[in-house]
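Q: The sequence isn't on hand, but the structure is:
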């Protein structure tokens, strides 16, 4: 199950998904509600939130995957939000392992100083202003993926301003979750040139899973003959040299 980053369409993962399929895995990619092919009607009227992506969309996708490939093991390959939201899934216990890429809390205060200003601008100025003016967040204007439904962007802003991302909503909007219960093996891969999913923010997100069996791997682009990995380029065809990392993990688990 390829769980996407916030505002990223399923087509972005097509080449990587084909690679996994060519190596024997059944793979599903999807758009969360309000994004790409899952946007119906005017986006400003859409009520989608990050929370409903985790509580409703991701569980439904997993159930469909199970129906297509019964009696086998199921794995989550999460990109950013795709790994963050697993604990909201009521059927998360059906997942055997998790391989996360660029998955972290995105906590603003942990970002390097040079990136904090644009990050604060986007989260704390652009998102609220765009929501007021347009009724949704025009993320595409600043290179942050697809336009976002208002509630998605608002929760994104709130969660990245706190510690532990979704943990900031525990007892407020999130009243049931399984973050405390998950023990599945997991690999958390980030890159040294990722300003969002830096090592501190990866550790911050992992702390939300107290029982999780987590391993970490920080990639340096030059060590793999690459000029850039950052937050997004792991899934680029130019980064195919990295893809066996995921394949080997899946084969092992």
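A: Yep, it's here. Given the structure is predicted, the values throughout are model-derived calculations rather than measurements.
Q: alpha carbons only for contacts and neighbour counts from here, please
A: OK.
Q: Hmm, residue 100 is touching residue 80, no?
A: Yes - if you go by Cα atoms under 8 Å, residue 100 and residue 80 touch, sitting 7.3 Å apart.
Q: can you list the residues that contact stretch 155-173?
A: By Cα atoms under 8 Å, 6 or more residues apart in numbering, the residues outside stretch 155-173 that reach it are 49-50, 84-85, 105-109, 123-124, 127, 204-205, 207-208.
Q: Show me which positions of stretch 240-253 end up buried.
A: Neighbour-count burial for stretch 240-253 flags 242, 243, 246, 247, 250 (criterion: 16 or more other Cα atoms under 10 Å).
Q: another structure for you, compare them:
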């Protein structure tokens, strides 16, 4: 495994137009020398691209071309208010395929892989962005059912945001102040309203007939690695399984890590992508991606 200095990789800012309207802003990181494979990192809800910087650089240091980005209406991909009607399904059904297609076009001769954080892996579980993909990793990706949150205090906090404060600000302002509410980045009102609705359903978007989720997940045949963390209050094994047990025609490997496995005090819902996970956890995913791409270890 290579352990190059970050200065040995290059980065390029990219804009990708979406057929339905708007533009996705992201960063392409390239290794020193020809890339061996290409990886897209599909983000979580209202999580800024910068969270994925360290992990993207790590993969690039090890020979991968890596593209990370912000969903439309978040971060650098347009203001939430200007994209107020965008829903979560639009990110999954439009943004994820658009970025995957762009990377495939940019690197037509490379093996293609993906890593999805929370919502990003939902999109792939729903059969989006999988064309020509050798495999994908789902990180802390779960059915976001509020009643399923085991910690009572966290369940009340999330319930207040998803059932009252988020929908209220989404309707009144057209955008949700995610930073002030402790949700991450500000986001379009339409996405919050859809999220709020799904969070009240026992089986999340599988109970939304318009999503056709059971049929779509059954169409997935791409190998997947699904990982969770013992101190994540949202993505518990039960809630991860609520999504990925529906991939009945795919090979799905499941792993659960504790903070002790990583040698750090906490991981939670976001910590895998922070640099504290570099020494212990990132190599596990790198090895899996390398194997699925049919590459020899470096």
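A: Thanks, I have it. For clarity, every value in this text was computed on a predicted model and none was experimentally measured.
Q: TM value for the aligned chains?
A: Superposed pair, TM-score by TM-score structural alignment, normalised by the length of the first structure: 0.92. Supporting alignment: 251 aligned residues with a Cα RMSD of 2.0 Å.
Q: circling back to that earlier point, and of the buried residues of stretch 240-253 of the first structure, the nearest to residue 3 of the first structure?
A: residue 246 (13.9 Å; Cα to Cα).
Q: Check the spacing between the closest one and residue 23 of the first structure real quick.
A: Distance of residue 246 of the first structure to residue 23 of the first structure, computed by Cα to Cα, to the nearest Å: 11 Å.
Q: Grab the nearest non-local neighbour of the aligned partner of residue 275 of the second structure in the first structure.
A: By TM-score structural alignment, residue 275 of the second structure lines up with residue 237 in the first structure. Nearest residue to residue 237 of the first structure in three dimensions, chain neighbours excluded: residue 15, at 6.8 Å (Cα to Cα, 6 or more residues apart in numbering).
Q: Identify the residue of the second structure aligned to the one you found.
A: Residue 15 of the first structure maps onto residue 54 in the second structure, with residues paired by TM-score structural alignment.
Q: Please apply the same query to residue 104 of the first structure.
A: That one, residue 104 of the first structure, aligns with residue 142 by TM-score structural alignment.
Q: need the contact list for the nearest residue to its match once chain neighbours are set aside.
A: Excluding the flanking residues, the one nearest residue 142 of the second structure by Cα to Cα, 6+ apart is residue 240, at 4.1 Å. Contact analysis of residue 240 of the second structure by Cα under 8 Å, 6+ apart lists 140, 141, 142, 143, 228.
Q: Closest one of the residues you listed to residue 102 of the second structure?
A: Set against residue 102 of the second structure, the nearest of the contacts of residue 240 of the second structure by Cα to Cα is residue 141 (23.8 Å).
Q: Report the contact partners of residue 186 of the second structure.
A: Neighbouring residues of residue 186 of the second structure by Cα under 8 Å, 6+ apart: 46, 74, 75, 80, 175, 176, 177, 178, 179.
Q: In the first structure, what residue corresponds to it?
A: Checking with TM-score structural alignment, residue 186 of the second structure has residue 147 as its match.
Q: Can you tell me how far its match is from residue 161 of the first structure?
A: As for residue 147 of the first structure, its distance to residue 161 of the first structure is 21 Å (criterion: Cα to Cα).
Q: in stretch 264-271 of the second structure, what counts as buried?
A: Those would be 266, 267, 268, 269, 270, 271, for stretch 264-271 of the second structure by 16+ other Cα under 10 Å.
Q: Format those as a markdown table; extra columns: distance to residue 98 of the second structure and secondary structure.
A: Converted to a markdown table, those look like this (distance: Cα to Cα, whole Å; DSSP: H, G, I helix; E, B strand; the rest coil):
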| residue | distance to residue 98 of the second structure | secondary structure |
| --- | --- | --- |
| 266 | 34 | coil |
| 267 | 30 | coil |
| 268 | 29 | coil |
| 269 | 26 | coil |
| 270 | 24 | coil |
| 271 | 27 | helix |
